[in-house]
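Asker: My questions concern the predicted model and sequence given below.
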Amino acid sequence: MKEFPKTSIVATGDTIVCDLPYNAQVTPYFDIEAAAGGHISIFTDNYLSFSGGEANLRAEYLTKEGPQAYEHLLWMNGHKVYYVFPKGTKIKSLKFRETGYDTQFSGSFSCSDPFFNKLRDKALRTLYVTMRDNFMDCPERERGQWTGDAVNEAGEVFYAMSPSAHLLIRKWLHEIIAWQQPDGKIYAPVPAGNWFDELPCQVLATLGYYGIWTYYLNTGDKTTIADLYDGAKKYLQLWEPDGQGLMQFRRGDWTWGDWGDNRDMLCMYNLWYYIALDGMERMARELGKPADAAMFAAARARFHPAFNARFWNGKSYRDPAYKGKTDDRTQALAVVSGIAGPEKYPAIMQVFAAERHASPYMEKYVFEAMFRMGRPDEALARHKERFSEMVNDPRFTTLFEGWGIGPKGFGGGTVNHAWSGGGLTVLGQFLCGVEPLSPGYDTLRIMPRPGKMEEAAATVPSVKGPIRTAFVNRNGRFSLDAETPGGTTTVIAVPSAKKIKMNGKVVFANGNFTKPGAAKPFGTEGGYVRFLVGPGKWRFESEK
């Protein structure tokens, strides 16, 4: 139990306003003397102004005669706590107890651009305040486990929190399948109470590469994918082929692809289906189901050329029947899924330069796509542009549901929506370049994509132990420090240079590997020189 700082307490009439140190899940407390029959209200700034809908969570208390203390055990959250006391109340102390999911902030990130440090801090705070007994879209409007939101949240967990938080991811995935209906339909959100609707794109995101497979890749928990596999396969069987290699549009109960306008829905839904096929094929191979793996591989092989033939018009991906502006979300999903090859990247970059339709939820995939296309500077510039209003807003320690508050928001517009924090993942996975290559981090890659960023460092709390990496990129020189835990093999990729040193010894010069010592040459590809190393500390230095 903590007291509010005295400097944060402001009294106006019958109301006392107390600042919290940040947006937190709290149970507020008071110790007072009062007359019998008085009425006390306790609520937060979210209740007053930022709930994303109708005012809801608050506490009401009726006083007895004399001294009394009360802690409101139904948690609430916000940046400020308001107490409204009856006239004549003597206040002895006001306190709060912060509660939340049992995990540690074990990851870290910093870079030479203060904006992205602040973005990452706000993304982490938003993530934590939307975790408890389930992932939630927001902690005051409904606390619903919308499964598309949880996909982004789970991805953030792997780069920010101790492995204890993996249990919450596992619980979410089991609940998605446990609530599956006999006909194969899957709800979003779950657990379902008064909501029994299928959102096809969110379900596909969960069952595919970014959902179940990413969980397995980061944890190595094979039991869970074995538990989930049959239900995921049953859901995909609900989708009907169109006879031309693609899938018919499945409306579900809510035809939702994202907040905002200019959604090219047929393209988007087909791309999410393809990403789901990718995850299912990988799971089938891991689980020793060669017939299923071959079935999913064949479906993907048909899908890839069919999608490009139908939807690529030479400038962008676009359903010929779609009449809106070119959808940036669709281009992003085409890149991250592998549907779009490098020959299409210049045209897609033109779309990203011109179009701004994705919500903060889908902007994560635009950010990732631009990194995958080898355009880190443009990726960072766009993400900074789009998120600047909420990151730079001094009133909040969290990220918003929409691009602003009130009329600039979507769906009610809460001020703490972890679906907006996908940048946290991208900064660790692509800017700093840390990602698992095989389940449970048996093998991993450290491949920073610095662009013009001068410095960045990250600690990734993997199931094998912390992975630490830091680069300095300045004045034509590049250095990379990496520390990898026991039980891992790491591919370290260094931007190509005339000469590269490892731990002080030349290991690459004039286009050729030299005697590398503890590092094994692993080829060159895509502007990188790659080395294979075991656990330990490694320092690579290069000059252009």
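Answerer: Perfect, thanks for sending it.

Asker: switch to C-alpha atoms for all contacts and neighbour counts from now on
Answerer: Will do.

Asker: wait, doesn't residue 60 sit right on residue 40?
Answerer: Yes - using Cα atoms under 8 Å, residue 60 is in contact with residue 40, at 5.8 Å.

Asker: who has more neighbours, these two?
Answerer: More crowded of residue 60 and residue 40, by other Cα atoms under 10 Å: residue 40, with 17 against 11.

Asker: chain center to the helix or strand harbouring the more buried one: distance?
Answerer: Element membership for residue 40 (DSSP states H and E) is strand 39-44. Distance, stretch centre to chain centre, for strand 39-44: 34 Å (Cα atoms, centre = their mean, to the nearest Å).

Asker: Contacts for that strand next, please.
Answerer: Here strand 39-44 makes contact (Cα atoms under 8 Å, 6 or more residues apart in numbering) with 28, 57-63, 76-86.

Asker: Now do the buried residues in it.
Answerer: Using 16 or more other Cα atoms under 10 Å as the test for burial, strand 39-44 gives 40, 42, 43, 44.

Asker: Got another one to weigh against that:
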Amino acid sequence: MEQLAVRFADLVAMDLKCDYAVNPIGIDTIRPRLSWALESGGRGRKQTAYRILVSERLELLNRDQGEVWDSGKVISGRQNQIEYAGTMLQSRLCYYWKVCVWDQDGNLSEWSKAVYWEMGLLKAEDWQSSWVGCPESEQEKTGPLFRRDWTIEGEVLKARAYICGLGYYELYLNGVKVGDHVLDPAQTDYDQRCFYVVYNIAEHMNKGQNTVGVMLGNGWYHQNKVWNTSVMDYGKPKFVAQLVVTLSDGTEQILTSDEQWKTAPGPIVADNIYAGETYDARLELDGWANPGFDDNNWGQARRVSPPGGKLVIQMMPPIRKVKTIRPVRMTNPQPGVYVYDMGQNFAGWARLKASETEGTAIRLRFAETVDADGMVDTASTGVFATGVEQIDTYICKGGGLEIWQPRFTYHGYRYVEMTGVAGNPELDDLTGVVVHTDVEPAGSFECSDAMINKIQHAVLWTQLSNLHGVPTDCPARERCGWLGDTHVIAEMSIYNFDMAQFWSKYIHDIETSRRGSMPFDIAPGKRLCLRGVPDWSTAFIQLPWYLYLYYGDEQIVREHYSGMKLVLEQFHSQAKQWILYEGRGDWCPPGSIVPIETPVEITSTALFYLDCTIMSQMAKMIGHAEDSEKYGKWANRIKEAFIAAFYVRENYTFGSQTADSIALYLGLLPESDAKEVAASLADDVRVKHKSHLSTGIIGSRHLYGSLSQYGYGDVAYALLNQTTYPSIGHLFSKGATTIWENWEETKFNAKLNRVEHRSMSHPMQAGFGAWFYQGLAGISPDPEQPGFKRIVLRPQIIESLHYSKAEYRSIHGRIASHWKRHEGTLCWDITIPPNTTAIAYFPAQSADCISESATPIGDIEHVRLLGVENGNVVCEISSGAYHFEIG
């Protein structure tokens, strides 16, 4: 193996990941993908080659030996989505790896730090355990407990637990909860796949006596209270578990789930994901998961039939308790009624502290808002649709301070109504617990405008409140993965969070919802809406594209290409003269749930065009040249038909803000008329709607970018700073801290004799948040070199803003764009990760007025002038940090 004398320490491989995860325990792909970022203090740094070592033994890896895989020196600039190509991987084994790289001058870097991945149970026969549940006599009891004593004969070297508990579970070892996951596993269609999780349990194990405990909840598996209860329920709670201990002498001891486990009812007497949880502390069995507990009165667990789905690893961030929120105030609107205001609408639950007498039932009722009398108003949580409110009940055991929080439910709320307490509660007796899929932050954005920053804050809270194993539409009423919502929010979510694993999982969920060619409108699970329409099904094509575009993920495209192709062919068969008339349309514009100004055929056809263009690119990328050519021709035909059917040439418009915004974004219009259409759109906003939007979720996604791209940033700015109906500022004046489903419209429900509000936390209305990064900061990926291998930097400078600042941690590394005005000069600081380049658009007529650190831009090494385009000086810039001045 080549070893050069000169070692170039300025280029460092870091942030090593396997299948998007850092040191994952539990991988069930036999060719996992490896990636790393590069760090350097200089400019123009590139990777020209790499070498990967993989070993079962860390000591061999530390001696630079990869007995499992030594890639050798690979001449390549690639640093992500690199498939493992060593010897066959084995179940339960841990593999250590590291990488070194060669730079642009042929110098070799230091080795990266050693990291690892560990395999799960790769074959069905690796599972020696049986699925178990309650005895038939206790099938109707909720929250069952299971326990098993286990003697370990020797010193523990390594210990793992493999478990799937449906619908939810908690695993205990010697009285201690294992891991920090909650609401585990993530929701799937359990007839097709069920997630298991691997835990490192070595620290919990004793030499000698041990006790393993499992508590089960209903979750989504046994959800039988809301919607069509005869259809939604998969069956009674059950679990499968396998614990493997490796002793210091190399021998193994395995504990399986079987009928030798003992079971008894627990203190959770009711739990439902929508309706809440009831916990009777008087029924607690102290020490039930500890050695020495007397379980003679417990029944025997029963072997039960497995769910229909295949056991697969949960390869996504788990749901966790992420943070706590202290209430900002407590009121007493009626005798015995105490209302806590958390100050923020979010998803999670409340932690209760109480000192009451035995049998006292404390009732917590959750809502997003309060009425004029200060009482909680649960209308926006969807009572009109679900028939239930979000209520947790805790029954005290008495005898002192009791602290409790639920396990198997969650709520979307800001306000909590507490009743049942005998004394006067304190503000600190309730704490809000924020619960969501624990995705890592990937981006940050701020600007000089307080309103825009407030909107960004609300966008983040709205998105996080709707990540619970699936991308929910709202955290209270439906909690469903509507496909139409997902393609609208995908890019916004990716800029703000690391969503690679999350969206990969959800694409598989959509696959499980397909019946024939078209996926149903909701995934996953049994509430499928029994309908699949093009403008919602497009998510199955768009989401793989975004994973390819933002993460360079070709595998997800290859894996689902045949399904995506069937969906696109179905669109084609439904179209009439290339126009698609089926769909839900521009959902939730001001004043309505269904579209008003924009006919369904406009949005469905535009998305049909988008799908054809990206399918053409994806087909080309994976070597399907004929498909690529065909879909490209389809796109041309759609464009011709779209313009002919909807374009009003004399007025330069397609008839609505949504139609014009999408046409401008997609280039779905005569190119020579683009500026005129943009002017017409701006006029529609300013004059016809008096600086208000009239778009639904599809139009809002592209409204601001389409205006700013063509020089109407001031119009976009006015929209975002609007404070009268309909606007986000108006919602803020009503107390909103998240983005609402609609624009405050209500209707009277005669059946319930109450006003019907819509959800106050709906990310589908927040898809425009991608524009803060793409537009104001100007950070976009290049489809020709995806995964930000080549970055497009093109900020939309708005006169009303003094600065805009964003960072994005791409799969290649940290990208930054920060522009500000200073004494008549536009200053622009950018950071480009090593081994990438950027195409930068400077808002200037000539390169003569651009300098970098006081040096004319034409004299800067690593900056190459490409020309002038539409009032922008275009340059190619190599990696590094730069300070430009334009003036």
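Answerer: Good, I have the coordinates. This is a predicted model, so every value here is computed, not measured.

Asker: Where in the second structure does the strand holding residue 40 of the first structure align, residue-wise?
Answerer: Aligned using TM-score structural alignment, strand 39-44 of the first structure spans residues 361-366 in the second structure.

Asker: That stretch vs the first structure - mean distance after superposition?
Answerer: With mean Cα distance after the TM-score superposition for the first structure, stretch 361-366 of the second structure departs from the first structure by a mean of 1.9 Å once superposed.

Asker: swap in stretch 605-615 of the second structure?
Answerer: On superposition with the first structure, the mean distance recorded for stretch 605-615 of the second structure (mean Cα distance after the TM-score superposition for the first structure) is 0.9 Å.

Asker: how about that stretch, which residues of the first structure does it hit?
Answerer: Aligned by TM-score structural alignment, stretch 605-615 of the second structure falls on residues 270-280 of the first structure.

Asker: Off-centre distance for that stretch?
Answerer: Counting by Cα atoms, centre = their mean, stretch 270-280 of the first structure is centred 18 Å from the centre of its parent chain.

Asker: The first structure: which residue goes with residue 554 of the second structure?
Answerer: Alignment note: residue 554 of the second structure maps to residue 222 in the first structure; criterion TM-score structural alignment.

Asker: For that match, grab the count of nearby residues.
Answerer: 16.

Asker: For it, which non-adjacent residue is spatially closest?
Answerer: Excluding its sequence neighbours, the residue lying closest to residue 222 of the first structure (Cα to Cα, 6 or more residues apart in numbering) is residue 216, at 6.8 Å.

Asker: Verify the stated contact: the one you found with residue 437.
Answerer: No - Residue 216 of the first structure is not in contact with residue 437 according to Cα under 8 Å; the separation is 11.2 Å.

Asker: So which of those two has more stuff around it?
Answerer: Using other Cα under 10 Å as the criterion, residue 216 of the first structure and residue 437 rank with residue 216 on top: 21 against 16.

Asker: circling back: what sits against the residue nearest to residue 222 of the first structure?
Answerer: Residues counted as contacts of residue 216 of the first structure (Cα under 8 Å, 6+ apart) are 222, 224, 225, 439, 440.

Asker: before we move on, what about residue 328 of the second structure?
Answerer: Applying Cα under 8 Å, 6+ apart, one finds that residue 328 of the second structure lies in contact with 340, 341, 342, 343.

Asker: Including secondary structure and neighbour count, could the residues you listed go into JSON lines?
Answerer: JSON lines is the format used below for these (DSSP: H, G, I helix; E, B strand; the rest coil; neighbours: other Cα atoms under 10 Å):
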{"residue": "340", "secondary structure": "strand", "neighbour count": "26"}
{"residue": "341", "secondary structure": "strand", "neighbour count": "26"}
{"residue": "342", "secondary structure": "strand", "neighbour count": "21"}
{"residue": "343", "secondary structure": "strand", "neighbour count": "16"}
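
Asker: Reformat those into a markdown table and put distance to residue 163 of the second structure next to each item.
Answerer: Shown next, in a markdown table, are these (distance: Cα to Cα, whole Å):
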| residue | distance to residue 163 of the second structure |
| --- | --- |
| 340 | 37 |
| 341 | 38 |
| 342 | 35 |
| 343 | 38 |
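
Asker: If we only consider these, which is nearest to residue 846 of the second structure?
Answerer: Distances from residue 846 of the second structure to the contacts of residue 328 of the second structure, taken as Cα to Cα, are shortest for residue 343 (50.2 Å).
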